[in-house]
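Engineer: whatever this is, show me its structure:
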Amino acid sequence: MKTLQAVRGMNDILPADSALWQYFERTVADLLTGYGYQQIRLPIVEPTELFKRSIGEVTDIVEKEMYTFDDRNGDSLTLRPEGTAGCVRAMLQHGLLGSGVGQKVWYTGPMFRHERPQKGRYRQFHQVGVETFNLTGPDIDAELIALSWRLWQRLGISDAVKLELNSLGTSADRARYRDDLVTYLKARFEQLDEDSQRRLASNPLRILDSKNETTQALLVDAPKLADYLNDEARAHFTELRALLDAIGIPYQINPRLVRGLDYYGLTVFEWVTDQLGAQGTVCAGGRYDGLVEQLGGKAAPAVGFAMGIERLLLLIETLGKVPAELARQVDVYLVTLGEAAVTAGLRLAEQLRDRLPGLRLVVHAGGGSFKSQFKKADKSGALYALVLGENEVAEQQIGLKPLRTEEEQENLSWQDLPARLAQII
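Structural biologist: Model prediction:
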């Protein structure tokens, strides 16, 4: 029979890789808890209409990239391509926004887009999303940027990422700007790349984000969105920059930063790196004050961001910032020989776990000679082997054998073993 394979662009995360994922997830969870954010867990499947209404029907995501299907009831469902829309839907459905109290939440999990798979970009990919609601000022925008900056520091990658910042103004600002941009680009239509020609009628602001060099050259003399911002939008952006300056977070203004989702307004930002080739964005977000109302709720300010886990892990590995302790998953490997030793070993192992909760202890299973067991102990990466045979059981002793040094084996009583392990592990 033909061996089955995973769906293209949807990858297994193997045991050897899981330690880095767990390290990243723990670091993120600890950081967000310290800032007062609570986790929300969201469905992977949502009504298709949710994404059409939030992301926009004429975006690449909705037009070409979503995994959409009809269920047995004939309802159109979609594997979520991003997390913000589902988070807003949950906040509205459960009445969490009506009080006007500020809400700070985060989530993590897989997202799905039918794109061309490439390094760091997959059809099933994983994100951490952070969202805030009912908070209006640029101070919360600054906090989100600050906590992401602190995460880069904790992960050891802050020197490899830079912050790009822009303001999209209000919807009225963008409407006036869009009219003038379309007029400018229509006069140069034949010089635009094919994607930009298509976007000119449906989503012209996305042309600013084109990677085509000819199109980028045309945009040099195009109208600038910054010239269309009203006084309130301009003041919001000015105060945000002042807050970032006060914190000491460096940034660069990118007037062509527009983001790929229709619901953004005012602040938009991206953390980018030049260490991953073309896939340079590792975290992106901004303010989406109109989305709650767009999805049927009472108008509420909102701002958030999402970070791509695969890309960040790839960056950590590329920079050699994987913590050394992740390479070792086992501290101690217990080898036993004889029926009495197997029974005593299991009992002793559970007692050690009671006394030393952080101890990573593997008890050999499946029998075999001491020689074969020691080979497996060595292959496990453990620092020490615990040696328990029938003689040791009779004397309530155990051998403690270093596996990574030339030190001699120690013989300890069962009572003294926990304290000794606490000293050396």
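
Engineer: please count neighbours and contacts with C-alpha atoms only from this point.
Structural biologist: Fine.

Engineer: could you list every helix and strand in contact with the host helix or strand of V88?
Structural biologist: Using DSSP states H and E, V88 falls within helix 84-93. When contacts are defined as 3 or more Cα pairs under 8 Å, 6 or more residues apart in numbering; DSSP states H and E, helix 84-93 sits against helix 48-54, helix 291-294.

Engineer: for I398, find the nearest of those.
Structural biologist: Across the helices and strands packed on helix 84-93, the minimum distance to I398, taken as Cα to Cα, is reached by helix 48-54, at 61.5 Å.

Engineer: which elements pack onto the closest one?
Structural biologist: Short answer (3+ Cα pairs under 8 Å, 6+ apart): helix 48-54 packs on strand 76-79, helix 84-93, helix 291-294.

Engineer: what comes into contact with that helix?
Structural biologist: Contacts with helix 48-54, where a contact means Cα atoms under 8 Å, 6 or more residues apart in numbering, come from 62, 68, 76-78, 85-86, 89, 262-263, 291, 294-295.

Engineer: which ChimeraX command selects the buried ones in those?
Structural biologist: Buried residues within these, by 16 or more other Cα atoms under 10 Å, are selected in ChimeraX with:
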select :62,68,77,78,85,86,89,262,263,291,295
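
Engineer: got the contacts of helix 48-54 as TSV, with distance to L240 columns?
Structural biologist: Compiled in TSV, the contacts of helix 48-54 are given as follows (distance: Cα to Cα, whole Å):
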residue	distance to L240
V62	32
T68	38
S76	41
L77	38
T78	36
A85	25
G86	27
R89	28
D262	22
Y263	20
L291	21
Q294	25
L295	27
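
Engineer: closest one of the contacts of helix 48-54 to L400?
Structural biologist: G86 (53.1 Å).

Engineer: list the contacts of that closest one.
Structural biologist: Applying Cα under 8 Å, 6+ apart, the residues near G86 are 42-43, 46, 50, 80.

Engineer: so T68 lies in a strand, does it not?
Structural biologist: Yes. Per DSSP: H, G, I helix; E, B strand; the rest coil, T68 lies within a strand segment.

Engineer: so it makes contact with S76?
Structural biologist: Yes. Contact between T68 and S76 holds when scored by Cα atoms under 8 Å: they sit 6.9 Å apart.

Engineer: next SSE after the helix holding V88?
Structural biologist: Using DSSP H and E, the helix or strand that follows helix 84-93 towards the C-terminus is strand 103-112.

Engineer: one more, please, to line up against the first structure:
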Amino acid sequence: MASSNIHEPVRVTEDTEPYYKYTGPFKSGMAIANHYGFRPIAPLEPDEKIKRIFQEKTKKEKRERTDKAGEWYIDAADKLAEVDAYFNEMDGWEQPVMAAHTLHPRRKTGKVRMTIFGSTKSIAEGLILKATLSILEEMGHTDMCVDLNSLGTQESRNQFLEDFIAHYRDNLNDLGDCCQTQFKHDPLKVIMCDNDTCLEIQDDAPQPITYLTDETREHFKECIEYVETFGLPYRINHQLLGSSHNDSHTLFQIYTSGEDDDGDRNILARGERHEHMPKQLGYNRCLPTISVSIDMPGQQYESYTEVESESVQNPKLYYLHLGKEAKRESLPVLEQLREAGILVIHSLSYDGLSPQMQQAKDMNIPYALIMGLKEVQEGSIILRDMFTRAQETIPQDRVATRVKKVVKEE
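Structural biologist: The predicted structure is shown next:
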């Protein structure tokens, strides 16, 4: 299990769908995404149909594409392209689908995008965030911070929007000319203004977190708990509202703690959860989706080739978890394995142990790491030989060293 092979595509499920190998400047980022369970796929770009839908949806609004502090931007056309690809190509894959690809046309900077389709669970946010942070650390970024917010269900979001728009409409005459114009196009954008008068109006504006249902509040709490396991500073940013054109749920952005030459935060990645975008494409069902867009400096152009299923690397290790506490503590263990160059498969979207054991058996994987509540409390983990059923308990901070030795001896 040599680390020199870490950039080769690694199997993430037992299906036989094609994988893609990236060999250009996106290589490391895509390899990290693959380690966390994201299948490398070919780049997805909006076709003419999606561009027309996007233009109609936004009324051909010209968006300001800058990275000013707190500004939110993920191109809706990119998300529509991903959703369309899911229904045309991925709906029959093992669910939920975790996919990663790159973007560079039409852009000043390249991007790595990771998307999870079909999961409503907070572990989806946890995986996306952890993989994103690992990619950014690999790029050399330090002193990173995370902003989070949630707009909840479509119903709670609509109620918030109604009250938010009413609040700003009542104060419209006090807004600056630019904000009055912006309010007509996308009301949520006015919250980005740093004019003193606008800030006073903003202080009294409704906050979406107060509209959350008990279920969405618990979901958001779990997302925060995942971030806390990363040991990074974070805050709930009430200005993080997405766009009124999109049906955002959880939102986050990652930035460096310093400022750029203009005194603005250097935002490195943005992500959000949505579920109603398929209806914009004519599909008659919702699709719970969370995605992230990571900026790659400079005009990066990827090089990628399709890899047949039989050429994809098969990990010799399966990570098994039992219980939400073990699921939460899984991400630091996966990172430890990645840093050691150890290939691993996981199914953190599963809740029960039986389906995980069955998948490991079906894929003929010889070793498994098992973590439950007892192991979380003791700071340990079980290493099991799946063929002989012999097992040993090892400290979590020594898992990579022990696994490497056992697998090498096989």
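
Engineer: follow-up on the earlier one: in the contacts of G86 of the first structure, find the pair that's most separated.
Structural biologist: Taking Cα to Cα, no two of these sit farther apart than L42 and L50, at 13.6 Å.

Engineer: tell me where the stretch 301-410 of the second structure has strands.
Structural biologist: For the stretch 301-410 of the second structure, the strands defined by DSSP state E, counting those that start in this stretch occupy 304-307, 317-321, 345-346, 367-371, 380-385, 391-395.

Engineer: whereabouts in the first structure does the shortest one align?
Structural biologist: Put plainly, it is strand 345-346 of the second structure. Using TM-score structural alignment, strand 345-346 of the second structure lines up with nothing in the first structure.

Engineer: show me the subset of the contacts of G86 of the first structure that the second structure keeps too.
Structural biologist: Among those, the ones still in contact in the second structure (both residues aligned by TM-score structural alignment, their matches' Cα atoms under 8 Å) are 43, 46, 50.

Engineer: the last one: how many residues sit nearby?
Structural biologist: So that's L50 of the first structure. Applying other Cα atoms under 10 Å, we find 18 residues neighbouring L50 of the first structure.

Engineer: what does the first one give?
Structural biologist: The number of residues packed around P43 of the first structure, counting by other Cα under 10 Å, is 12.

Engineer: which residue lines up with P206 of the second structure in the first structure?
Structural biologist: Match for P206 of the second structure (TM-score structural alignment): P223.

Engineer: ok, now which ones touch that match?
Structural biologist: Contacts of P223 of the first structure by Cα under 8 Å, 6+ apart are 177, 180-181, 184.

Engineer: what comes up buried for whichever strand or helix holds R347 of the first structure?
Structural biologist: Element membership of R347 of the first structure, judged by DSSP H and E, is helix 339-355. Buried residues in helix 339-355 of the first structure, defined by neighbour count with 16+ other Cα under 10 Å: 341-342, 344-345, 348, 352.

Engineer: what's the closest of these to E310 of the first structure?
Structural biologist: Nearest member of the buried residues of helix 339-355 of the first structure to E310 of the first structure, counting by Cα to Cα, is L352, at 36.1 Å.

Engineer: which residue is the nearest non-sequential neighbour of A300 of the first structure?
Structural biologist: Nearest residue to A300 of the first structure, sequence neighbours excluded (Cα to Cα, 6 or more residues apart in numbering): N134, at 5.5 Å.

Engineer: scratch that, Q252 of the first structure
Structural biologist: Nearest residue to Q252 of the first structure, sequence neighbours excluded (Cα to Cα, 6+ apart): E164, at 4.9 Å.

Engineer: so what's the residue count around the one you found?
Structural biologist: E164 of the first structure has 18 nearby residues by other Cα under 10 Å.

Engineer: what about the equivalent of it over in the second structure, which SS state?
Structural biologist: In the second structure, the residue paired with E164 of the first structure is D147, using TM-score structural alignment. The three-state label given to D147 of the second structure by three-state DSSP is strand.

Engineer: do the same with G140 of the second structure
Structural biologist: Per three-state DSSP, G140 of the second structure ends up coil.

Engineer: closest to E395 of the first structure out of the contacts of P223 of the first structure?
Structural biologist: Taking Cα to Cα as the measure, E395 of the first structure lies nearest Y177 of the contacts of P223 of the first structure, at 85.2 Å.

Engineer: ok, now which ones touch the closest one?
Structural biologist: Residues in contact with Y177 of the first structure (Cα under 8 Å, 6+ apart) are 223-225, 228.

Engineer: what's the ChimeraX line that selects buried ones from those residues?
Structural biologist: Applying 16+ other Cα under 10 Å to the contacts of Y177 of the first structure, the buried members can be selected in ChimeraX as follows:
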select :223,225,228
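
Engineer: for the contacts of Y177 of the first structure, give me TSV that also has distance to G156 of the first structure and secondary structure.
Structural biologist: What follows is these, written out as TSV (distance: Cα to Cα, whole Å; DSSP: H, G, I helix; E, B strand; the rest coil):
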residue	distance to G156 of the first structure	secondary structure
P223	39	coil
K224	36	coil
L225	35	helix
Y228	39	helix
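
Engineer: from R287 of the first structure, how far out is A222 of the first structure?
Structural biologist: 25 Å (Cα to Cα, to the nearest Å).

Engineer: who has more neighbours, the two?
Structural biologist: Shown here are A222 of the first structure and R287; by other Cα under 10 Å, R287 has more neighbours (27 against 16).

Engineer: what do we get in the second structure for that one?
Structural biologist: In the second structure, R287 of the first structure lands on R273 (TM-score structural alignment).
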